[in-house]
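1. For reference, the sequence and a predicted model appear below.
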Amino acid sequence: MTSTDTAPRRAGSPAGPARLVLPLACAAQFMVILDASIVNVALPSVRADLGFTATGLAWVVNGYLLAFAGFMLPGGRAADLFGPRRALVAGLALFSAASLAGGLAAAPEILVAARLAQGMGAALMAPATLAVINTFFTEPGARARAFGAWSAAGGVGGMAGALAGGAITTGLSWRWVFLVNVPIGAALIAVALVSLARTRSGRRDSLDLTGAVTGTAGLAGLIYGITQGAEHAWTSPRVAVPVAAGVILLAAFVAVEARFAARPMVPLRLFRIRGIAAGNGLLLLFGGITIAMWYFTSLFLQNVLGFSALSAGLGQTPAAVTFMLAARWAGPLLPRIGARLLLAAGGALFLAGFGWLSLAGAGTAYLTGVLGPTLLVAVGIGLTFPTLMAVATADAPEGDAGVVGGLANTAGQAGGSIGLAVLATAAGSRAAAETGASPAEALASGYGLVFLMAAGIGVVLAALGVLLPSHRHTR
């Protein structure tokens, strides 16, 4: 945890204007995750209006995700060097300005550039919100509850994207999918300046530019190549070249951080801390759970049961609400029963929920075959995600809260990208093997395999929970 940019510590939750800190952190996280999906429903209108090619249109989504994941580590270090207040305000300003540019875009290139800038702004915001929580919430129970609220805000943001995007595009225009961020961003900047006004600047070290370039480019190349694996053979140059380049650059990044950087962007000593090392490893694994739940369940509803995109979003809303409630429960439970028991409970719910969901087919009723199991999985995710985030960031040394938050966010993003590529490949192979089945049943078989794999990931995740620190509180 950093103390170089904080006011004098108070036990428990902040008081006065600082009471706005948690709503601010949750609102910023909501925006970050919302914009990863809100544009999806608007893509046909975007393509028709701006004349995108099919390949170019994908970059409206991928540009944001790649910039977000690739710049997370420099964003985390920026929060440590300049203080989470400055990093959060800068991220909100960049995000809002990029949203304005995207909403006013008159050409495909402008919109893609705006999405890249949005992703960079989000990469400043996300780790800064974690650093702010670690700074202002010092008592274990209060911090755990704050992480529960923060996790719930991100989860709801992800689910709200399809609904909000559909409603805004239908009622106004696709441009307002971006423009709506401008007044919200301005309001959050004002709140940040008031609620974080008593924080001091971070330490004045220089930024590790070599580490920032190799780490960012390596992550971007690796994640881009892995995501291409969902559509192309793993031996294809479109997969192998960026993956190989990413691995080489990440190896160079490790060498720079270990031997050459005077002040490393990611000090490798952090991985000697049990909670940080184990927590990030489990977050990487957890990415497959979230992809299986939200992405593949949405595909099942649309491609197998015939739901529209908007109806699929509505069909997943009960699970999103359940996740939000469970994430809030995880906060007070974590200091009482510990991370290991919460992960064990989550693993049991993943096994039951995904196992049940794997039985669904083309004739399955939504209420009995989809709603029930997704509610179980949502409770499991709600208990697991804030627990892992709290453990992975709680023991951050002084001055490293930002980069530790960036590491945790990067692990989750990278895990989701890897999970998407692996699970999509498995689903496609299984569906292709069902030569005698109808298209809907073949797809159902592929998705069923994905859900079984997710159940297995959940069990492994719970078993590996023994690697986490044994203490019940998060400090």
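-> Cool, got the structure.
2. From now on I want contacts and neighbour counts done on CA atoms only, so please keep to that.
-> Noted.
3. Setting aside sequence neighbours, what's the nearest residue to the residue nearest in space to the middle of the chain?
-> In the chain, the C-alpha nearest the mean C-alpha coordinate belongs to Gln413, at 5.2 Å (Cα atoms, centre = their mean). Leaving aside its sequence neighbours, Gln413 sits nearest to Ala69 (Cα to Cα, 6 or more residues apart in numbering; 6.2 Å).
4. which strands and helices sit next to the helix or strand harbouring Leu283?
-> Using DSSP states H and E, Leu283 sits within helix 274-290. When contacts are defined as 3 or more Cα pairs under 8 Å, 6 or more residues apart in numbering; DSSP states H and E, helix 274-290 packs onto helix 372-394, helix 401-433, helix 439-464.
5. A further structure is provided below for comparison with the first:
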Amino acid sequence: MPTRQPADAARAMILPLALAQFICSYAGTAMNVAITPMARDLHTSVFGVQATITLFTLTMAALMIPGSKLTDIWGRKQCLVAGLLLYGIGALLAAVAPRLGVMILGNALLEGVGSALMIPPIYILITVMAPDLPTRAKYFGIVGGAGALGAATGPLIGGVITSFITWRASFLLQVLVIAWIVVLIRRLPATPRPTPAPRFDLTGALLSAAGLLLVVLAVLQSTTYSWTTARTDFAVAGRVLIAEGGLSPVWPTLALGAVLLGVFGLHLRRTERRGREPLLRLRLFGDRAANLGLGTQAVQWLVMQGTFFVTAVYLQNARGYSAILTGLVLTPATVGILASSAAAERFARRRTQRTLIVGGFVATVTGLALLLILVGTGSGVWRTVPGLLLAGLGLGTMLTASVNLVQSAFPDRDQGDISGLSRAVSNLGSSLGTALAGSVIVSAAEPGRHPYAASLGVLTAIGAIGLGLAVLLPRTAKPARTAQPQSAATPR
């Protein structure tokens, strides 16, 4: 029946979209357990492989907003397919890479660009095709749970594959999943390109990409150089720019990135005043609830990635666990995220988005506090279960609610813009979580100090800040619109 066509299309699309989010999240963590064998097989150093992982993160974060804008120019399905194909080619190159250069091209560049093209359409398609807020929450919960599952099981699956087969098989697995996704979406009708096609703001794309790249790079530098004084010389092309003991290069890099983002904002205003199409509409920043929702998203991803990172490093370095055992210990957090994500539709029918976000933060902060207290009183693995499970339940609850709040606050015409901005903010939070946790561990790694407890303490405090942002959400804050399902034949 015609009235069921949009709902049927939405149900048909959710599996490939969830798989796409899963594989992107999986790729971000799976390589961390295979750095040493990869360095050996690629005839490079551990630093070379780590630089490749960092470059993947930088590429994806820097191009998320421009990639999202292309959905308005190429069409949403077309952009998704282009991203999948680029990602698949990149993963195949990485699987057969003989040297580091090919690995950088495949994994860092092609997979990074592919991720930036295919992630925004995931959230746009759910927003415009889900018929109501609870259904949209259900689909966001499935996709969010898939992303969390990919990030959490990346070390476990990657560890198993690396230990029993080879790290190259992990990339071949990604190729197979991408091929499966392409098959699944082949029946989804292509979204016609709008006529006339919007102008692509190249200047804005360059400014936003450069600004975000520098901000993320500054955050990642904190692990190597610390947040205060440089632990080692900072050199570019063999020339020492900041000597050991000087001001950490994190701050000059962060300042330059902030300046470029400020110039980007001025460019957007000037472009709009001239009646041209900007990369982002400034009206996106005029919704208080959505702005606070973006802030809670950043904190949520920071806390989640930071907690996974700290726990994994603690178990492997302090307790001597293998990558496989580490992944198993993290299972309670994964179960918590999946359980609360699966209940997203029911939660959305009974509670406001504000209530869910506040409740999620309360559960997460309580879980982190339990993790600190229980692990500090003994060494049994079971002591990590209550804290990780509770934190996972809280994270899954508020991740879905925050995405739903932000995406649903804007009409269809702004979905390309807000999706890119939302994903860029989430990526920034993820990068900051890992880098901040890592820098605290390094700075506190002195005799008599407790680096892992210090890192968890910092993450708990940041979670409390996120709770403060959630409390500031308007009590009556609801989406500015209830999206009506968009038929497959609707333009864009």
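-> All right, it came through fine. Keep in mind that what you see is a predicted model, and the values were worked out from it rather than measured.
6. just to revisit the earlier point, okay, now the residue mapped onto the residue nearest to Gln413 of structure 1 from structure 2: neighbour count?
-> When structure 2 is aligned by TM-score structural alignment, Ala69 of structure 1 is paired with Ala61. Other residues within reach of Ala61 of structure 2, judged by other Cα atoms under 10 Å, total 27.
7. now Ala421 of structure 1
-> With other Cα under 10 Å as criterion, Ala421 of structure 1 counts 22.
8. Skipping adjacent residues, who's closest to it in space?
-> Ala230 (4.4 Å).
9. what residue of structure 2 matches up with Phe300 of structure 1?
-> Aligned by TM-score structural alignment, Phe300 of structure 1 pairs with Tyr314 of structure 2.
10. check contacts around that match.
-> Residues near Tyr314 of structure 2 by Cα atoms under 8 Å, 6 or more residues apart in numbering: Tyr452.
11. Equivalent analysis for Tyr87 of structure 2, please.
-> Residues counted as contacts of Tyr87 of structure 2 (Cα under 8 Å, 6+ apart) are 110-115, 178.
12. what do we get in structure 1 for it?
-> Under TM-score structural alignment, Tyr87 of structure 2 pairs with Phe95 in structure 1.
13. Its match: helix or strand, and which one exactly?
-> helix 84-103.
14. Tell me which helix or strand comes right after that helix.
-> helix 108-136.
15. Gly103 is in contact with Arg175 of structure 1, correct?
-> Yes: using Cα atoms under 8 Å, Arg175 of structure 1 is in contact with Gly103, at 4.4 Å.
16. For Leu241 of structure 2, which three-state class applies?
-> strand (DSSP: H, G, I helix; E, B strand; the rest coil).
17. What count of nearby residues applies to the closest residue to Pro74 of structure 1 other than its chain neighbours?
-> Closest residue to Pro74 of structure 1 apart from its sequence neighbours, by Cα to Cα, 6+ apart: Ala212 at 5.9 Å. Here the number of neighbours of Ala212 of structure 1 (other Cα under 10 Å) works out to 23.
18. Quick one: map Ala212 of structure 1 onto structure 2.
-> The equivalent of Ala212 of structure 1 in structure 2 is Ala205 (alignment by TM-score structural alignment).
19. wait, is that match part of a helix?
-> Yes: checked against three-state DSSP, Ala205 of structure 2 lies within a helix.
20. circling back: the match of Ala69 of structure 1 against Asn427, yeah?
-> Yes: contact criterion Cα under 8 Å: Ala61 of structure 2 and Asn427 qualify, at 5.9 Å.
21. just the helices in the stretch 251-400 of structure 2 please.
-> Using DSSP state H, counting those that start in this stretch, the helices of the stretch 251-400 of structure 2 run over residues 288-313, 323-329, 331-342, 344-350, 353-376, 385-407.
22. which one of those helices is the most hemmed in?
-> Greatest average neighbour count among the helices of the stretch 251-400 of structure 2 goes to helix 385-407 (a mean of 28), per mean count of other Cα atoms under 10 Å.
23. Just tell me the aligned range of it in structure 1.
-> Counting by TM-score structural alignment, helix 385-407 of structure 2 corresponds to residues 371-393.
24. Quick one: distance of the matching stretch to the chain centre.
-> Its chain's C-alpha centre and that of stretch 371-393 of structure 1 lie 13 Å apart, by Cα atoms, centre = their mean, to the nearest Å.
25. go on, stretch 458-473 of structure 1?
-> 21 Å.
26. now swap in stretch 407-426 of structure 1 and tell me
-> 10 Å.
27. how about it, aligned to which bit of structure 2?
-> Mapping stretch 407-426 of structure 1 onto structure 2 (TM-score structural alignment) gives residues 421-440.
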